[in-house]
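J.: I need the structure of the sequence given here:
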Amino acid sequence: MKAKAGPPAQKRWSRILLAGPGAICVTVIVMAGMTLWLPGGRAGIDNLVLPLVLAPLIWAVLFFHACLDRSVGRVALIALALLLTHGGLLAHKWANWPSTAKEGGR
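T.: Model prediction:
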């Protein structure tokens, strides 16, 4: 009998999805959410420039974590936690955005 050499197909595909499109989606959301909690700096634009500069690093960390961690569940949990926290920050910011009807009535 020949033993299987490698992970089952379901784990392999979930790892591929977490390392590929999952890492890109989480990177974009984290990058957008970082603008809300980073300080503005002297010129007032550091909170916009720093996420753009750090985007490749964020993607690389998520990609290599998805490729190298033994537990696919842990990879998914960390990616989901990042996605939910920064997505929640963005949703909270957009929910408090003044509407155009209120602005026009001033």
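J.: CA only for contacts and neighbour counts going forward, please
T.: Fine.
J.: can you tell me what sits against stretch 41-59?
T.: 23-24, 27-28, 31-32, 34-40 (Cα atoms under 8 Å, 6 or more residues apart in numbering).
J.: another for comparison:
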Amino acid sequence: MTIIKHGFNKYLPARFWLAGPLALILSIVIMAASPLWLPHKENHLYHMVFPVILFPLIWSLCFFYPLLETSLKRATLVMSSMLVLNIALIVFSLFL
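T.: As a prediction, the model looks like this:
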């Protein structure tokens, strides 16, 4: 009997950090930055409601992406760049 070993277990700790704490932090930051890039309406309530309603979807995408991505470097790069871009958007909106 031949046992096939996959390389997934080797990267399990890195995937844990990407899919665990980083996914939660990224989804919270995206939720905080989303009123800045959502279209403006007369009623500003939509800017507060849509991020709260979409938070489970945002979190699930941030959680499953590093688990399903084949390249761990690409998952790290995409999630880190999303985090930096949304933080920069928040910081620039606060100071400008």
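J.: ranges for the helices of structure 2?
T.: 12-19, 21-37, 46-68, 72-95 (DSSP state H).
J.: can you pull up the most central residue in structure 1?
T.: Per Cα atoms, centre = their mean, the C-alpha nearest to the average position across structure 1 is that of residue 26, at 2.2 Å.
J.: highest mean neighbour count out of the helices of structure 2?
T.: Per-stretch averages of neighbours, counted by mean count of other Cα atoms under 10 Å, single out helix 21-37 among these, with a mean of 18.
J.: how close does residue 45 of structure 2 get to residue 93 of structure 2?
T.: Note on residue 45 of structure 2: its distance to residue 93 of structure 2, by Cα to Cα, to the nearest Å, is 19 Å.
J.: ok, now residue 67 of structure 2?
T.: 32 Å.
J.: any idea how far residue 62 of structure 2 is from residue 89 of structure 2?
T.: From residue 89 of structure 2 to residue 62 of structure 2 the distance is 19 Å (Cα to Cα).
J.: again, but for residue 47 of structure 2
T.: Where residue 62 of structure 2 is concerned, residue 47 of structure 2 sits at a distance of 21 Å (Cα to Cα).
J.: and residue 3 of structure 2, which of the helices of structure 2 is closest to it?
T.: When the helices of structure 2 are compared by Cα to Cα, helix 12-19 sits nearest residue 3 of structure 2, at 19.3 Å.
J.: and the contacts of the closest one?
T.: 62-67, 72, 76.
J.: can you rerun that using 10 Å?
T.: 8-9, 20, 22-24, 26, 59-69, 72, 75-76, 79-80 (Cα atoms under 10 Å, 6 or more residues apart in numbering).
J.: so what's residue 77 of structure 1 up against?
T.: So residue 77 of structure 1 contacts residue 83 (Cα under 10 Å, 6+ apart).
J.: and for residue 5 of structure 1, the neighbour number?
T.: By other Cα atoms under 10 Å, the residues close to residue 5 of structure 1 number 6.
J.: and the gap between it and residue 73 of structure 1?
T.: 21 Å.
J.: cool, and residue 56 of structure 1?
T.: Counting by Cα to Cα, the gap from residue 56 of structure 1 to residue 73 of structure 1 is 24 Å.
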